[in-house]
Each structure stands twice: as C-alpha cells, then as structure tokens.
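S.K.: sequence unknown, structure follows:
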C-alpha cells in the first residue's frame, strides 16, 4: 500500500521540475554525440578522401588487431585467475584474490613509459645483455616494446582486472550443487570448468571483455607513444594537423560504430539467457583443494600478473623518482594542484548531477526519465577524443556568438569564455564519467526502502528536503565512493585533457605524457608515480570490499 501511495505521489505536478531537470541534463550531455553525427553528415569530402586513400585502412586494421590481441590477453589472464581464486583452495589465495586488482591503478600510458625505459635499446635489460655477451646492435634479437605487440601487452596488463572482476563474481555465485552434479557425471575438474562453469559465467565474462575493449579503443597515450596508428591517434592528428573538424568527426563516427558493435555484443551475450542456481549454497563453500605441486603453479600463475602489471612498474618509478629524476620544484606543486582541484571540481559536479538524475528516476519512473538517464550514461562508452571533439565545436560556436553579441552592443572585448577555459574540461569530464557516478548513486538509492520517502513526506517535507535530510545521509558511502572514483578517473584522463585544456594549463597526466614524448622518461617518473599512488585508493577500497564479502562467504 505504501509503495502504491509512493507511486501516486511521484506523479504529482509539483515534482515535474525534477523530471524537466533530468531531461535537460541528458540533452546537454548528449550534445557531443549529436555534434559528431551532424559533422559526419555535413562535412566536405576532400580531407576524408585523402584519409580514405592513405591511412584509413591502417587505422581500421591496427584498431582491430589491438582489440583482438588485448581481448585474447585479458581472457587468458582474467578468467583462469578468477577460477583459481574463487573455486580452488591453496596457500596465498586470499591475498591474491584482491592483489590481482592492483594493476587497475596503473594507467596504460604510464606502464608503457616504464617498460620502455627498462626494455628499449638503451635500457638496463638490453645494456646488461650486451655487457654480458659482448654483442652489438643487430647481433641479437629482443622484443620490440614500441610496436603493436608492445601496445597489446601493456594494455592487457592493466585491463585484465575487468574480466577478472566479472568472472570471479560469476564463479562465486554459481551453485555448489552444479559442481557436485558434474562429479557424479564423471567430469574431472578441468571438464567441469570448460563444460559447466565457463558457459554459466559467459555473460559476465563478455561484459568484462567489453569494458576492457572499450578502454582499448579509448586509449591514446600508449598507442601514440608506441607510434601505433589507431582511430584515437588519427582523430587528434586530423583535428590538429588538418584543422578539419568534419574529417575528425567522420573518423570519430567510425570509432563510434566500433563502440556500438561492442555494446551490441555485450547485449547479445545476455540475450535470452537465464541461469538459476538450485539452492543457496555457493561454490566458495566447497572449494577444490589443490595438491602441493598444482598449488605452487596456481600461485605462480596468479602472482605473475601482479608482479609484471604493478610491482615492477611501481618499483621502477619509485627508483627513478627518488634517485634519478630532477627534484620536483614549484612547477610540480603547481601541476599537482591543477590536477587535484580540477579532479575535485569534476567529481563534485558529476556526483551532484548524478544525485539529481538518480532521484528523478526514483520519484518518476516514466519512459522519458528512464531514457534521459540512459542517455546521460552513454559517455563512459565513448573515448575521450570523441567527447573532446564533440565538446569543443559547440562551445567554440557559443563563444563566437557571445563575442559578436558584445561587439554589437559595446566596444568591450571578451575572450573565450567556454571553449578556452576549464569549463570545457569540466563539461567533457561530466559527459565521460557520469555513468560511473550514476551507477553508484542508483545502487545506493535502490537499497533505501520507499517507506523512508513516505515517512519524510508524512512529516511535511518537500522532495528536496527528503533528498537532503534523509537520502544523502543514508547515501554517504555510495556518494563518497562515486566522488572517489570520478576523482581518480579525472586525474588519469589524458586525451580529453590534451585537447581541451586552456593555454598554459597543465596537469600531472599531460606533463608525464609530454616528458615521455620528449624521451625524458626518468623526469616523468614523479608525476607518473603520483597518479599511480592516487589511483591505488579506490582499488584498495574495492579490494577490501571483495575481501569482506569473501570472508562472509566462508
């Protein structure tokens, strides 16, 4: 009865302002995508014809090969590690179960700089080989880190946690009865994995794979540094080199097709699939006890990605930053301040708007509000380059209209108010990271019973007071989590920041990229290490949450 009354209250006209706000926010956040689509249709074909005849085939092939390589890599690491840490029992399993998430704190472009400094011709590894053997350049073979294969490896090392997280959650949710039945049918542990556990976890695995491949398409720093021509590098090269927004938008439109294909793949993987566990027992209660030899191999297999994807890069960065890099001066302090206050502003804006959207769908679950919330969350599936191009075009147009208006009515001169300021960056960050914040807020709101709203309304509170006095205090954990995640994602964001930052404005991510591009890898270490250490915070919180759930599952 209370829920029925709650639904009726949600349809009262006095709450229409919230519905209108949700629709307006969604329309504004959808602007970059609309700009890209319009420019695709109205652009002339000269530059596009040149791109088609010269580099388009390379962009497509490299992007596809990169996706295939990273996809194979993240599956090969993420799924077995998830199975071993969730379904098997061996010494060190508890530590490995959360430590496997640590590479998530390492941006791909930073691990690329680190391993380049270690493995390239002038690095310590090849130098040691030449000193030991007396060989000279060309007399021995060594893996070329600056290559398509190198980019695949670097991205795999930092993106496999997406597959690991999703797969592990799926394995933990599988019924112990399923595995017991497999034993009665004569299945070995390996057969049970491939014929039962893996098919049951397929939708979750594909979801993690889709997220990893989206991040692969969105990467700019790694492929640019390794000179691998993909759509992200091509979009920025066309935008800056040719100065042709339409041609850059046309490339972005093709990249959007790739993203749409990934989203459709993820949706199709869950098409008409319904798996129901028979009983409440989870597989984590009846883990497979590994023999000593197998336990050692399981520990080595799970520890290797942690070592290569996190520990070695962090130790190298720390060594460079402490013993070899120039001492950070006032410039470094300024970079850190720019990064931190920009990330703080972005996280507060994004989470504030997410609260409005989440509360709107809670009070008015109509099709228009649902659609608006869905549109507002599309940005996370788009690379930063697309959002940057789609942001700068309408804001530059708006700036010119303001300048013309002021000229018409006065002699005062005004500069760029939107496209040349932090406003453009904050808008792009909002579009890019709204989905992350919205998911955390909606998850928190879903845990609050509708009766709490009714209690507040019966005391004469307006919807605004119910949100501020009841929901926000109860949502403290979800809101803080959303703020933290958006803060760290903003701190690491590179392509959008490169395009939209104001003149003479730098961040830690941009400075690390500039120094690495100038081959000053050691001097880039302090900025890179700072980004990694800040990125550890949400990973540690996520790890603690997983560890807590694992202890309760025992």
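M.R.: Perfect, I can see it now. Given the structure is predicted, the values throughout are model-derived calculations rather than measurements. Numbers count the residues shown, from 1 in each chain.
S.K.: use CA for all of it now, contacts and neighbours both
M.R.: OK.
S.K.: what sits against residue 266?
M.R.: The contact partners of residue 266, by C-alpha atoms under 8 Å, 6 or more residues apart in numbering, come to 203, 206-207, 210.
S.K.: for the stretch 51-200 of the chain, what spans make up the strands?
M.R.: Ranges of strands in the stretch 51-200 of the chain, per DSSP state E, counting those that start in this stretch, are 88-89.
S.K.: The top helix by length along the chain packs against which elements?
M.R.: Ranked by residue count and defined by DSSP state H, the top helix of the chain is helix 330-363. Secondary-structure packing of helix 330-363 (3 or more C-alpha pairs under 8 Å, 6 or more residues apart in numbering; DSSP states H and E): helix 16-29, helix 367-376, helix 422-446, helix 476-492, helix 508-517.
S.K.: then this one, side by side with the first:
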C-alpha cells in the first residue's frame, strides 16, 4: 500500500521537478534566452514582483496585527461580531475584488461621473486603480485575515500570563503591547505574512487584469504569446525558488509557534482579560475593525450586486442565465471531483502514516515519507508553475511518441485539470485528515488489533467514522479552493469546460464588468463556506477554553 502511495506522491511532485529540471539541460540556447530576458523583461518582473510583495507584506502586517490586538485585548462595541467578521475578506478572491473596485472607481465609473457632475470638477479625482498601488491595496484587503487569524490565536494562547505580569510590574498599555505581546506573537506574524505573500506571488487574475509585469504574468506571456517553453520554465523556476524561501520561513515560524502556543501560560479563564478603554477610544476600535470588513467584503459584494442589478434592469433577456447554469455546473463537477479525489488520497496517506513500520519491505521507509513531504508542499506552488510543469513533459512525450495521444488526454479532457488540482490542493486535505488523526489515541489501534481486526476493518470500522468530520472539512476546503482557482484552469481547461472563475476573468478582460458580476458573486458565495467553518471552530474553541476541564495543547497554526 505504501509503495503505491509513494509512487502516487512522487507522481504528483513531477510538475515541480520538471520545472526545476529545466536548469539541468542548460545549454547555449537556454543561456541566450536567459540573457535576452535579463536585458529586456526580467528587471521589470523582479521590480514589480518585489514592489508588490513589499507593499502587501507591510499592509497585511499593519492591518492584521492591529485588528488581532484590538479583538484579543480590548473590549469595545461589536467585538464578538468582529471576531468572525474580520475573516469575511477570505471569501473574496483578489481578482473579484479587482473587478468590483475597477468598475466603482475608474474614471468612467458611476462614482467619479456623479461627483464631477455634482461639483463641477474636471479630470480624474484619484489615480487609476489599475496600477501597482491599487493591486497592493486589494491584496492587503483580501489577505490580511491570514495574519489576523494566526496572531489572534497566538495572543489568546500565549500572552495572558506575561501581559498580566507586565501589568503588575507597572508597565503601561503601549509598552505591554510593544515589548511583551508583539515579541511573543512574532512567529505567528511571520507565518501569516508568508502565507499572504505566497498567495500574492501565485496570483494571475489581478496582475493580468491590471497590466502588471510580474513573474506569473510573464510565464503566461512567454508560453502563450511568444511560444517559448524555455523562457517560461526559467521564469517559473525563479518564482518557485521565491515561493520555496517563503515556505521555509513560514515552516520555521510554525515550528516556533508550537512552543509559543502552548497553554501553560494562559489565565484560568482560558483567554486574555479584555481591557476597557474610554468611550471615544472604544468606538474608534469599532470603526477600525469595521473598516477592513467594509472595504474588503461588504462594499465590494454590494457593488457586485448593484452591477448585476444594472445589467438585469438594462437587458434582462440578455443575461446568459442558461450559459451561467452550464458554467456553474461545470465548476461544481470539477470541484466535486477534485475534492473527492484529494480527500480519498489524504485518507489513504493518513492511514498509511498511522500504521506501524515493520521494516523496509513493510513501511516504504524514508522514500514514502519524502513523498508525503513533497505532497504537503503542493499548496505553496503557484498554479502557473503547476500547469507549466504538466504541459512541458506532455509536449515532450507527444513530440517523441506521437501515437500515444497523451497531449489530447491532458489538454482535451479533464485529466490535466484534475491532476493539477491534486498537485495543488491535496496538501489542504492531508492537513485536515492529519489533524483528525492527532485526536485518535493509538491505544485504539492496538486494542482493535488485539481483538483481531485487520487493516481494512480498522480503517472502515474504527478510523473512518471518527474521521468523518475531518474528511468533510477536507473536502469542503478543496472544493472551495478549486472553485476559485484561475491560473492553472486557464492553461489546462479543455474546450467547452469554462469555470466560473475563467468566465468572470474573460468577461472582465473584455470590459463587460456587469456581466462578470454574476459568476463573481457565485464564487464569493462559495468562498463563504470555509469562513463559516472557521468561525464555528473559533467559537467552539473559545467555549472549550472557558470550560473548567484542562484544554488540549494546540498550535496557533491549527486555525488554518
């Protein structure tokens, strides 16, 4: 069993290995391509990617940490609401946010037109949102919840007793936050920022729609516009190295959070003691927490509804409702198949990791665990890199083995898309299943074996019923991620199988923003599902923390 799973995990690592292998065959032609890129487009890709990453990093740290400190440490009106409402922007993909704000804030948009007509102003009232600064703001609005979630969890689990000790020693509020709370949660801040930056570098929708020259958009131009596989592979490998460095920083921060996140220092109530501020300051915190929720979710969703209403009232018969139903069904099918396959794979891998090793022939040994580690890295790999890593070996096999028809299999059917989704999202399912297995004591397995239960009976009769919640959570997360995925779907989708994400992107690219509102709203509605799940999880853990029973030790990163 483990040998088969090892082969499958290594097969899923093939796209990444293919991109990296492009440097192994580095010849004079490849060197000439690299030199040409260095003289023309590469400096622009590096500059804009670094500028975008730096702006997003600064923004998510400021907004995420400020909102986490406010909710975790202070009492103010609406605090219970903002504990989960600050997660709502997670449901809003960056490219959907871009469509809404472009239509609302552009020079010919209704807002600027109305203001110019009302006050007699001339010219543009603010800079064009389709720019680098606009992309930075949009990414900050939809990605700050990563930092907020991890920082808030770390504050709740690690900072209660040190902050109380600092207060008794006479430290002021500002000093307690600056010198005690923030150093304690620094690993959580680093981990959340790394996750936000990985999402930023992997994005294609916002960069392409705003006309930015980033590594992801460069990969598409090299592959589709210039038909240069070597240049695309070189750019993809550079992007992969950058993401790998971010992933290493995130993993190191997560390992440090396991120490900082233990609950030995919590108060008896299981949470921080909320500080009550004067009236004006309390309402300032309410406004500060409401602003990112309004800008990152409420106003864009409302504007998408307005765009859809304008389109429906202006041309009710012109709305492609029948085609929309076809796109929605296609998206649902793909997401459901990807979720089922990724969850089944995660259950099998989790069970294989659970089994005791009885020697090299039985356990698959280090190679199996290496394959699992590679599988866990898949979520950090950008969709553009995954798609390119699939297309390159497929093109090579088709050129050297024309009768195989492998190109038709991976580009003319759903096989290529499903393979890409498994590469990217199996790690999400595996994380959920492994979290479920940590709650099952190994004595249960030993008792089952003593009673004569074989492996199949152990899995189907004991583990699977107890893992049902973790399995459904894994399937839900993969389903939602698949519905929102854009870069790999653009490259690998077969003819006639457009998804809601692809349709929304194509309509927005053609400046048909009102028509793009319908698929965009559907994606947002689906994206709310994991937010609801996270909100319920936070509420349940707060209830467990208030209970008199000894709470289970859990790292802050478990909230993701």
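M.R.: Done, it's in. For clarity, every value in this text was computed on a predicted model and none was experimentally measured.
S.K.: circling back to that earlier point, please identify which of the contacts of residue 266 of the first structure is nearest to residue 32 of the first structure.
M.R.: When the contacts of residue 266 of the first structure are compared for distance to residue 32 of the first structure (C-alpha to C-alpha), residue 210 wins out at 22.3 Å.
S.K.: Pull the number of nearby residues for the closest one.
M.R.: 24 (other C-alpha atoms under 10 Å).
S.K.: To which residue of the second structure is it aligned?
M.R.: Matched by TM-score structural alignment, residue 210 of the first structure corresponds to residue 194 in the second structure.
S.K.: mean shift between the helix or strand that contains its match and the first structure?
M.R.: Using DSSP states H and E, the element containing residue 194 of the second structure is helix 186-202. Mean deviation of helix 186-202 of the second structure relative to the first structure after superposition (mean C-alpha distance after the TM-score superposition for the first structure): 0.5 Å.
S.K.: Buried ones in that helix, by neighbour count?
M.R.: Across helix 186-202 of the second structure, burial judged by 16 or more other C-alpha atoms under 10 Å covers 186-202.
S.K.: mind listing the strands in the stretch 201-350 of the first structure by residue range?
M.R.: Assigned by DSSP E, counting those that start in this stretch, the stretch 201-350 of the first structure shows strands spanning 288-289.
S.K.: Which parts of it are helices?
M.R.: For the stretch 201-350 of the first structure, the helices defined by DSSP state H, counting those that start in this stretch occupy 202-218, 221-225, 231-237, 245-269, 292-306, 312-319, 330-363.
S.K.: distance of residue 91 of the second structure from residue 126 of the second structure?
M.R.: The gap separating residue 91 of the second structure from residue 126 of the second structure is 27 Å, by C-alpha to C-alpha, to the nearest Å.
S.K.: Compare those two and say which one has the larger neighbour count.
M.R.: Using other C-alpha under 10 Å as the criterion, residue 91 of the second structure and residue 126 rank with residue 91 on top: 23 against 10.
S.K.: what residue of the first structure matches up with that one?
M.R.: Using TM-score structural alignment, the equivalent of residue 91 of the second structure in the first structure is residue 105.
S.K.: same check, this time on residue 234 of the second structure
M.R.: When the first structure is aligned by TM-score structural alignment, the residue opposite residue 234 of the second structure is residue 250.
S.K.: my read: its match touches residue 36, true?
M.R.: Yes: at 7.5 Å, residue 250 of the first structure counts as touching residue 36 under the criterion of C-alpha atoms under 8 Å.
S.K.: more neighbours, these two?
M.R.: residue 36 (25 against 22).
S.K.: quick one: contacts for the equivalent of that one over in the second structure?
M.R.: Under the alignment (TM-score structural alignment), residue 36 of the first structure pairs with residue 19 of the second structure. Taking C-alpha under 8 Å, 6+ apart, we find residue 19 of the second structure in contact with 233-234, 236-237, 385, 388-389.
S.K.: Quick check: residue 19 of the second structure is in a strand.
M.R.: No: with DSSP: H, G, I helix; E, B strand; the rest coil as the criterion, residue 19 of the second structure is assigned helix and is not in a strand.
S.K.: residue contacts, the nearest residue to residue 527 of the first structure once chain neighbours are set aside?
M.R.: Sequence neighbours aside, residue 508 is the residue nearest to residue 527 of the first structure in space, at 5.3 Å (criterion: C-alpha to C-alpha, 6 or more residues apart in numbering). For residue 508 of the first structure, the contact set (C-alpha under 8 Å, 6+ apart) comprises 335-336, 339, 491, 527-528, 531.
S.K.: Reformat those as a markdown table; add neighbour count and distance to residue 71 of the first structure.
M.R.: Output for the contacts of residue 508 of the first structure, formatted as a markdown table (neighbours: other C-alpha atoms under 10 Å; distance: C-alpha to C-alpha, whole Å):
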| residue | neighbour count | distance to residue 71 of the first structure |
| --- | --- | --- |
| 335 | 18 | 35 |
| 336 | 20 | 34 |
| 339 | 22 | 32 |
| 491 | 28 | 26 |
| 527 | 24 | 29 |
| 528 | 29 | 26 |
| 531 | 23 | 26 |
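S.K.: just these now: which is nearest residue 244 of the first structure?
M.R.: residue 491 (28.8 Å).
S.K.: Now check the closest one against the second structure: what is it aligned to?
M.R.: With TM-score structural alignment as the criterion, the equivalent of residue 491 of the first structure in the second structure is residue 483.
S.K.: Please report how far its match lies from residue 328 of the second structure.
M.R.: Distance from residue 483 of the second structure to residue 328 of the second structure, by C-alpha to C-alpha: 10 Å.
S.K.: Name the residues contacting each of the two.
M.R.: Joint contacts of residue 483 of the second structure and residue 328 (C-alpha under 8 Å, 6+ apart) are 499-500.
S.K.: Point me to the helix or strand that includes whichever residue in the second structure pairs up with residue 524 of the first structure.
M.R.: Here residue 524 of the first structure is matched to residue 516 in the second structure, going by TM-score structural alignment. Using DSSP H and E, residue 516 of the second structure sits within helix 513-546.
S.K.: list the buried ones in that helix?
M.R.: 513-521, 523-524, 526-532, 534-535, 538, 541, 545.
S.K.: what's that helix packed up against?
M.R.: helix 94-105, helix 299-314, helix 468-484, helix 500-509.
S.K.: mean distance, the first one to its aligned residues in the first structure?
M.R.: Superposed on the first structure, helix 94-105 of the second structure shows a mean distance of 0.3 Å to its aligned residues (mean C-alpha distance after the TM-score superposition for the first structure).
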